[in-house]
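S.K.: coordinates only, sequence not included:
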């Protein structure tokens, strides 16, 4: 019961951040889950894999709750989702399907490097410029494919990359947040399938794990996140997010450093 309570608390925090900033929450959860799984003495060689898979699965529910709230507030550009989403899905499925063959240390290093880069971009993010516009569909597809590969690698819905990109291209902040959350849903679905597939025949995983997705952890996280994601979405449309964005970037720095300290 204690572990479920900790999963619930982590989910509640991530759910609010998901609604507020459009993130799926997988990146934030991975170091937390890795620490909790290590404390429970789960498969030592696959702790990061389990954290990545479970974090990715949680995004399906967290982002869905966030998207519903943002859609009601008019904050989702569905035409952009249709142009970028399929390419992100393909990239995510490719990288997650191969995750079991990537050493745990390499995953930890890649996770930390990408999170550092994403946090820096969020930290220095500038206000939307009316002079910038989104590129054409071919360029958006190529960008979506690359982002999808990164998403699968670090168990993320991609908002830590898509939101700064949309802001750079002049998309309004609230629209970028809502659209980033919407892009994260199909990516998370396919990424979860990839982690289930890659961990299906791995020996020594904990009970109630489906591939690299740990069922009890997922249940606790989802229970907490679906309650708080709508609250975060409403706050994003009512409050200035500049300070909170910087706080979140600092949090990412801390989490990435913790991952490096633990596994390198």
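M.R.: All right, it came through fine. The structure presented is a predicted model; accordingly, all values stated were derived computationally and were not measured. Numbers count the residues shown, from 1 in each chain.
S.K.: From now on I want contacts and neighbour counts done on CA atoms only, so please keep to that.
M.R.: Fine.
S.K.: Now do the strands in the stretch 101-250 of the chain.
M.R.: For the stretch 101-250 of the chain, the strands defined by DSSP state E, counting those that start in this stretch occupy 209-210, 213-214.
S.K.: for residue 181, what are its contacts?
M.R.: Each residue near residue 181 by CA atoms under 8 Å, 6 or more residues apart in numbering is listed here: 18, 22, 23, 24, 63, 64, 66, 67, 157, 159.
S.K.: From residue 105, how far out is the second one?
M.R.: So the one you mean is residue 22. Distance check for residue 22 against residue 105: by CA to CA, to the nearest Å, it reads 28 Å.
S.K.: Same question for the fifth one.
M.R.: Residue 63 is 28 Å from residue 105, where distance means CA to CA.
S.K.: Looking at those two, which is more packed in?
M.R.: Legend: neighbour count by other CA atoms under 10 Å for residue 63 and residue 105, higher for residue 63 (32 against 16).
S.K.: Am I right that the more buried one is in a helix?
M.R.: Yes: assigned with DSSP: H, G, I helix; E, B strand; the rest coil, residue 63 falls within a helix.
S.K.: so it sits right up against residue 18, yeah?
M.R.: Yes: here residue 63 reaches residue 18: they are 6.7 Å apart, a contact under CA atoms under 8 Å.
S.K.: alright, now check it against this:
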């Protein structure tokens, strides 16, 4: 990989870290489309680019979500009931999502990703002025929701913030706590999903040098090295901004990402 591409990946990491702290996402919504664009310039076959992008994205999320979760924990932005019962589901779902990514044809994966994110963007935007809340489901239902969040998130190479933040906020968790709790769950989803992609990638021919399964280490280290330094900035911004402003930023960001993936 050239110096120019490494510099671009370092810059991607800067924005990933800020978004992780600000929105409670692991950064996959930015990492996946970025890697899909950048990796072919590193001489990597387009036949495996989507899997490498998803797996490497999940690996970077382990770093960014851990840093973001730590910062939000210090700020008191974690709902421990939600995290406790979402956790078992996201562990199982994260691994299953990586398995499904092997079964779905490559050309459809970006479209699936784009449709899901587009739906989430619309739903979050419509909720900006809505005060309607629902009670948090019981332990079993919350765990089942966690499974669904884990499957879709791993399948899309994201930490689950685009799913868990709207879910938590809709069920009465204040927006900042939804963001912080999402960071904790995102760490677990990313770890589970990454393990799945590594195991599935071991038997694949034609992977680039310095890969572990589908995880491409040069991209991982470049993005992680800068993103872990900037999550604190995003976490502090999340405290200062109003709930409605956070929702607007979140929905606009999701809309832009979904559009780019649907047009890919």
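M.R.: Received, thanks. It should be emphasised that the depicted structure is a prediction, and the values quoted were computed from it without experimental measurement.
S.K.: What does the TM-score come to for these two?
M.R.: The TM-score (TM-score structural alignment, normalised by the length of structure 1) is 0.93; 262 aligned residues with a CA RMSD of 1.7 Å.
S.K.: quick revisit: now do the shared contacts for residue 63 and residue 18 of structure 1.
M.R.: Residues touching both residue 63 of structure 1 and residue 18 (CA under 8 Å, 6+ apart) are 24, 181, 229.
S.K.: which among the contacts of residue 181 of structure 1 gets closest to residue 150 of structure 1?
M.R.: Residue 150 of structure 1 lies nearest to residue 157 out of those, by CA to CA, at 9.4 Å.
S.K.: That closest one: neighbouring residues, count only.
M.R.: The number of residues packed near residue 157 of structure 1 is 38, by other CA under 10 Å.
S.K.: show me what contacts it?
M.R.: If you count contacts by CA under 8 Å, 6+ apart, residue 157 of structure 1 has them with 23-26, 56, 59, 151, 181, 183-185, 187-188.
S.K.: So which of those residues belong to helices?
M.R.: If you go by DSSP state H, these have 26, 56, 59, 151, 181, 183, 184, 185, 187, 188 in helices.
S.K.: Make CSV out of the strands of the stretch 101-250 of structure 1 and add mean neighbour count and distance to residue 253 of structure 1.
M.R.: CSV is the format used below for the strands of the stretch 101-250 of structure 1 (neighbours: other CA atoms under 10 Å; distance: least, CA to CA, whole Å):
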stretch, mean neighbour count, distance to residue 253 of structure 1
strand 209-210, 18, 29
strand 213-214, 25, 25
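S.K.: For residue 167 of structure 1, find the nearest of those.
M.R.: Smallest distance to residue 167 of structure 1 across the strands of the stretch 101-250 of structure 1 (CA to CA): 32.7 Å, for strand 213-214.
S.K.: what about the closest one, how far off from structure 2?
M.R.: By mean CA distance after the TM-score superposition for structure 1, the fitted strand 213-214 of structure 1 averages 0.8 Å away from its aligned residues in structure 2.
S.K.: got the contact list for that strand?
M.R.: Contacts for strand 213-214 of structure 1 (CA under 8 Å, 6+ apart): 50, 51, 53, 54, 57, 192, 195, 196, 206, 208.
S.K.: coming back round to it: possible to save the strands of the stretch 101-250 of structure 1 as JSON lines with distance to residue 176 of structure 1?
M.R.: Formatted as JSON lines, those follow (distance: least, CA to CA, whole Å):
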{"stretch": "strand 209-210", "distance to residue 176 of structure 1": "33"}
{"stretch": "strand 213-214", "distance to residue 176 of structure 1": "29"}
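S.K.: Compare those strands and give me the one nearest residue 141 of structure 1.
M.R.: strand 213-214 (28.8 Å).
S.K.: residues in structure 2 aligned with the closest one?
M.R.: Under TM-score structural alignment, strand 213-214 of structure 1 corresponds to residues 215-216 of structure 2.
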